[in-house]
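what follows is a protein structure lacking sequence information:
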């Protein structure tokens, strides 16, 4: 239990490897994002096969889904979170590679795409499709949120406890200040700093230099001035590791295995792994709705699974937002952040649809009973 409740220092490289010819990195986020669609497509192949539907139709559906998620999520981010900027600079909307996707926009895009798909292929009623898509949407969401964790983005608020995650990736980027000299940067628990505050932990950043590099008095000046200034300048560093704003940088140089080593001491802030919380409940939702499809699809009224999914997913998202740092500056003064405000109408629509589908099913059953009698 002590290990489970202990904090984790997270500094995973978001790049898996670099494609040599293109000199372009393959990133965990991109791989998991694309992997979500691939896994979802394979699941839909299986579902269609089980229900006697042509598997080739899944390929058509996949095109609708990919376009819907990417376009919907991008437009959602631009219009929900920074409409003034993007409407004044519409060309920026196209720069999807710079980041910025909103799951609420992706959800609306999917619903519109399935509406259009069902219009073109009437053999697939919209509600029939949505009742099955909730299974794969959930697993795709889990993979995307895991990608966010690898990217060290969408970090959580302070846990104020011994458990949680200290996000150190941005600090590592600063400490790799010279690729010709620095071979590796690792983070260790403990160090010369002292903390009696729950959720604030002494940690050590260890810079390992290339063989033959000697640290001199000039490096001391660099550490005490330029490097210290850089560590205090960037919010992505300061909000995760405190190196002492009003005091000299705590560090030391020494030799280890015939290499120069520098240790820098700070206090890490343990935060909620809100991305993994969301990934976890998405996996649970996937299992739930797979079970409903397998065991209850002939009992539940059409559309009910989709309505239940909307209610559960966005209710959980509403709660999860309490553990997240706000994504944009304008959210700081708000009682509920934008993610929560966008979730409320989706939850209410889910509840409304559940009531409607249930009442409609009761009336249908009553009408059939009257015919029989």
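Here it is on my side, so go on. These numbers were taken from a predicted model, which means no experiment stands behind them.

rest of the way, CA atoms for contacts and neighbours
OK.

now do the contacts for the most centrally placed residue in the chain.
Of all residues in the chain, the one closest to the mean position by C-alpha atoms, centre = their mean is residue 145, 2.9 Å from it. Neighbouring residues of residue 145 by C-alpha atoms under 8 Å, 6 or more residues apart in numbering: 275-276, 278-279.

do a quick rundown of the strands in the protein.
Remark: strands assigned in the chain by DSSP state E are 7-10, 15-19, 24-27, 164-167, 182-189, 200-209, 241-242, 251-256, 259-269.

pasting the second one now:
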């Protein structure tokens, strides 16, 4: 019988002597850089200025990173607020001794909420169109960026999957394990690549980009449906207090994904814009 068991024991960083370049951080950088060029192409197609694109990049980076960090703390590690508050915003650990850790613990649900807020602020201060006009376009790049973030999780051997109970899977050697697990990070990452292609095709090859809110809604439905399904293959994360509250029928990730899916369906099939797109 065919078996596929991979022992995963990668380097997590390059030691440059004066600095450790973590590959997880590189994945985030790749996500933002590729997102910038994808959005630049879309903005050019929409006859938007490069100055407005530069501002969009700044708002996106700050909003997504801050939201992802706060989302992790609120949804998964609230005890950090009282135990090591400054480590929430700084790439250092202070409890138990000072240590450079980089930014660890980022939640996609928090990033999604912060992206919407940052795009609202960006529109109000810079673009002055509608928030949905912006969201319909930036989600194309965000979907691709999400793939690289999950690849970074795989490199770090974090957000791991459940044991497969077969000869198929990945053995995370750095965790001291010998049995294969589902590579749930890769399941999710490659699924996000499919979401990106669907959004990219829908924007460039269909008229749906003219329906305000449709692409944003499609993004929410596809991306969070992927997240909901892949959660069945993941090990529960720490701080599953939402799951505990409903008898562990669903985990935190699934519970938090449901509102996003419902909002997406609303924008795809119910929402009617009150204002005309410029």
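That came through, no problem. Model, not experiment: these values are computed from the prediction.

TM-score for the pair, please.
In this superposition the chains share a TM-score of 0.87, using TM-score structural alignment, normalised by the length of the second structure; 261 aligned residues with a C-alpha RMSD of 2.1 Å.

which of the contacts of residue 145 of the first structure does the second structure keep?
For those, the aligned pairs still in contact in the second structure (both residues aligned by TM-score structural alignment, their matches' C-alpha atoms under 8 Å) are 275-276, 278-279.

residue 223 of the second structure corresponds to which position in the first structure?
Aligned by TM-score structural alignment, residue 223 of the second structure pairs with residue 313 of the first structure.

measure stretch 225-243 of the second structure end to end?
Distance between the two ends of stretch 225-243 of the second structure: 18 Å, counting by C-alpha to C-alpha, to the nearest Å.

quick one: the contacts of residue 145 of the first structure as JSON lines, columns for neighbour count and distance to residue 365 of the first structure too.
Below are the contacts of residue 145 of the first structure laid out as JSON lines (neighbours: other C-alpha atoms under 10 Å; distance: C-alpha to C-alpha, whole Å):
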{"residue": "275", "neighbour count": "24", "distance to residue 365 of the first structure": "43"}
{"residue": "276", "neighbour count": "18", "distance to residue 365 of the first structure": "42"}
{"residue": "278", "neighbour count": "22", "distance to residue 365 of the first structure": "38"}
{"residue": "279", "neighbour count": "23", "distance to residue 365 of the first structure": "38"}
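
what's the closest of those residues to residue 174 of the first structure?
Set against residue 174 of the first structure, the nearest of these by C-alpha to C-alpha is residue 275 (23.9 Å).

so which of the contacts of residue 145 of the first structure belong to helices?
275-276, 278-279 (DSSP state H).

for stretch 20-32 of the second structure, buried residues please.
22-25, 27-29, 31-32 (16 or more other C-alpha atoms under 10 Å).

Provide the aligned range in the first structure for it.
Against the first structure, stretch 20-32 of the second structure falls on residues 25-37 (TM-score structural alignment).

of the strands of the first structure, which is nearest residue 328 of the first structure?
Of these, nearest to residue 328 of the first structure by C-alpha to C-alpha is strand 164-167, at 18.7 Å.

in the second structure, what stretch matches the closest one?
Counting by TM-score structural alignment, strand 164-167 of the first structure sits on residues 169-172 of the second structure.

distance from that stretch to the middle of the chain?
Mean C-alpha position of stretch 169-172 of the second structure versus that of the full chain (C-alpha atoms, centre = their mean, to the nearest Å) differs by 23 Å.

nice, that's everything, thank you.
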